[in-house]
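Enquirer: generate a structure from the sequence data that follows.
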Amino acid sequence: MKLATLKDGSRDGQLLIVSRDLKTAVIATNIAPTLQDVLDSWDFMAPQCEDLYVQLNQGRAPNSFDFDPTQCMSPLPRAYQFADASAYVDFVDLIARSRKDEIPDFFWSEPLIHQAASDDFLGPCDDILVASEAFGIDVESEIAVIIDDVKMGATPQQAAESIRLVMLANDVSLRELMQTEMIKKFGFLNSKPSTSFSPVAVTPDELADAWEKGKLHLPLRTSIKGKLVGAPNAGVDMTFSFPQLIAHLVKTRNAKAGTIIGSGTVFNKEGSKGNSSIFATRAAEIIAHGDATTPYLQFGDVVKIEMLDKNGKSIFGAIEQKIEQAE
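Expert: Below you'll find the model as predicted:
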């Protein structure tokens, strides 16, 4: 099943069911007003959404229309919680080595997760507004999941059952501002503007055998100014699976339906598939040559993030955004 949120001028938009080929959609507010409402009563409402999804794919859904990602908000325009991880520890190690540093051994056994802003997500085609290019504007292509209620102390096996939806994310980073915030050692704030997510969120069954043991085993494609800069496989070199990340999140507290967990920058350590962030490319340049030459994003640049299935078809639709100067 593929779900989205239509812009309608409100904070939370209207629930959409989107066809498997991403060509048509139908407003599903007769089932639930918003995606959060579906998540709050998943066992009751998801089967109704699934029935409508089947009708839509068979061309039988009443009042269907052409699907337009530019008219979408984030699947969840705002969420009760967004926790973003660094599940690809080889990426963290690369950054440390570029600074002639080492990561602690426990980074390989205990996930890194920080509390991120969740009150104002961007739509998949909304402009990314930044005050200055000097902030070091960077893309971070990620996988994210939306979960149901999870009780404190849940095991990874139990946590796996809570994953309701999967989507893509662009967790924009302002690298030059991040340097100061890292020194403060109190988490990211100004260096993390609003995150954007793919036009649709999909249930894990839509991913077939590409979804295995809480990891998505397909290349995540990142393009800048129309040039493909990276397509690392999201299931390769992911140190911690999503069930492990969720279990870590609920170690000391409950998590509620609608919580989003991000994977962190998708990264393959051999580097042959390119990178999902400019930061990784610059770190590799520093290690190899002593200096970084790849620039961060500039105003007017367009970033595109997409994942294709084994038949070359888009699964989630594309995040496609222009970098613009904030007034």
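Enquirer: make it CA atoms for all contacts and neighbour counts henceforth
Expert: OK.
Enquirer: quick one: the strands in the stretch 51-200 of the chain?
Expert: Listed in chain order, the strands of the stretch 51-200 of the chain (DSSP state E, counting those that start in this stretch) span 65-66, 82-85, 113-116, 128-130, 137-138, 141-147, 163-170, 173-174, 196-197.
Enquirer: which one of those lies nearest to Ile27?
Expert: Closest of these to Ile27 is strand 65-66, at 9.0 Å (criterion: CA to CA).
Enquirer: what helices and strands are in contact with that closest one?
Expert: strand 24-27 (3 or more CA pairs under 8 Å, 6 or more residues apart in numbering; DSSP states H and E).
Enquirer: picking that back up, most tightly packed of the strands of the stretch 51-200 of the chain?
Expert: Comparing the strands of the stretch 51-200 of the chain by mean neighbour count (mean count of other CA atoms under 10 Å), strand 196-197 ranks first with a mean of 30.
Enquirer: let's see this one next, to set against the first:
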Amino acid sequence: MRIARHGAPGQERPVAAGPDGTWRDLSTVVDDVTPATLARVLALGTDELTALPAAPEPARVGAPVSRPGKVVCIGVNYRAHAAETSHDEPEEPVVFLKTAQTVVGPDDTVLIPRGSTKTDWEVELAVVIGREARYLDSPEAARACVAGYAISNDVSERELQLERGGTWDKGKNCETFNPLGPWLLSADEVTDPQALGLRLWVNGELRQDGSTAQMIFGVDHLVWYLSQVMVLEPGDVVNTGTPAGVALGRPDTPYLRAGDVVELEIDGLGRQRQTMGAA
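Expert: Predicted structure coming up:
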């Protein structure tokens, strides 16, 4: 099942598509796709879904989950990315947080912070949690806690992140810094989350071309690991890291400026397209 939210900001309608590919209006089932309603949406059977009216063509696509409780991010989780940014491969996952307010739709404008000269891109596989994960016994137990997968752009301001002291959070939490979507693909439709290609273009030039097979810590390990240090709840988003090809790792590559266009895709999860704007 594909789950999405279509409509203007603050007025999104919940929709879902089953095997026939037709987007169906879920408004008679749930008011919105939120942490509280996600389980109900995932429980829809094919017959129940196809009996719902078709949804109109959207003028805008929002993030597939409204108001996630938290966005947990994993840094330096691809070997080539670690090498290009002069990091040693971590012995344990590197964890930082983004606020839910950074989450916007997949094609919404991303705002370059005022004074920024080092705003960067990061295509990532996002894992959306479907049930509470607390002190899981093993990585094998993690898969049952995953609702599904989506594309995330973990936009980063590198000066704030790395040159201004403190934690990475400063460079990761500027407004609009987490486009998500265009849809959430339910976990049962992803045979192997460690076999997905990820790609990103800036102004039509391919910058990132990797595979989730290149992760240092896979999805199951990450969800298990996080459950040992925090409680993951339904609707929480886990950004699992980015492959090589970011501006930080390429001294001859310019960072993002207003007017630049960034496009992202992950196998089976659709495509994003953002135009950079000025804050």
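Enquirer: quick TM-score on the pair, please.
Expert: TM-score for the superposed chains, counting by TM-score structural alignment, normalised by the length of the second structure: 0.88, backed by 274 aligned residues with a CA RMSD of 2.4 Å.
Enquirer: if we can go back for a sec, reformat the strands of the stretch 51-200 of the first structure as TSV; add distance to Ala25 of the first structure.
Expert: Below are those laid out as TSV (distance: least, CA to CA, whole Å):
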stretch	distance to Ala25 of the first structure
strand 65-66	6
strand 82-85	27
strand 113-116	31
strand 128-130	26
strand 137-138	32
strand 141-147	21
strand 163-170	17
strand 173-174	32
strand 196-197	18
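Enquirer: which among those strands is found nearest to Pro243 of the first structure?
Expert: Comparing these by CA to CA, strand 163-170 comes nearest, at 8.2 Å.
Enquirer: mean offset of the closest one relative to the second structure (after superposition)
Expert: Using mean CA distance after the TM-score superposition for the first structure, strand 163-170 of the first structure ends up 0.6 Å from its aligned counterpart in the second structure, as a mean over the superposed pairs.
Enquirer: quick one: end-to-end distance for stretch 96-104 of the second structure.
Expert: Terminal residues of stretch 96-104 of the second structure lie 19 Å apart, using CA to CA, to the nearest Å.
Enquirer: just give me how far it sits from the chain centre.
Expert: Remark: stretch 96-104 of the second structure is offset 10 Å from the chain centroid, using CA atoms, centre = their mean, to the nearest Å.
Enquirer: what residue in the second structure is the furthest from its centre?
Expert: Distance to the chain centre peaks in the second structure at Ala51, reaching 30.0 Å (criterion: CA atoms, centre = their mean).
Enquirer: how much space between it and Pro251 of the second structure?
Expert: 54 Å.
Enquirer: quick check: closest non-adjacent residue to the equivalent of Phe240 of the first structure over in the second structure.
Expert: Under the alignment by TM-score structural alignment, Phe240 of the first structure pairs with Phe217 in the second structure. Setting aside the residues directly before and after it, Phe217 of the second structure is nearest to Asn77 in space (CA to CA, 6 or more residues apart in numbering), at 6.4 Å.
Enquirer: what's the neighbour count on that neighbour?
Expert: Neighbours of Asn77 of the second structure under the rule other CA atoms under 10 Å: 23.
Enquirer: repeat that for the one 3 residues further on.
Expert: Per other CA under 10 Å, the neighbour tally for Ala80 of the second structure reads 21.
Enquirer: what of the one 5 residues further on?
Expert: Thr85 of the second structure is flanked by 16 other residues according to other CA under 10 Å.
Enquirer: for the aligned partner of it in the first structure, give me its contacts.
Expert: Thr85 of the second structure maps onto Ile95 in the first structure, with residues paired by TM-score structural alignment. For Ile95 of the first structure, the contacting residues are Ala280, Ala283, by CA atoms under 8 Å, 6 or more residues apart in numbering.
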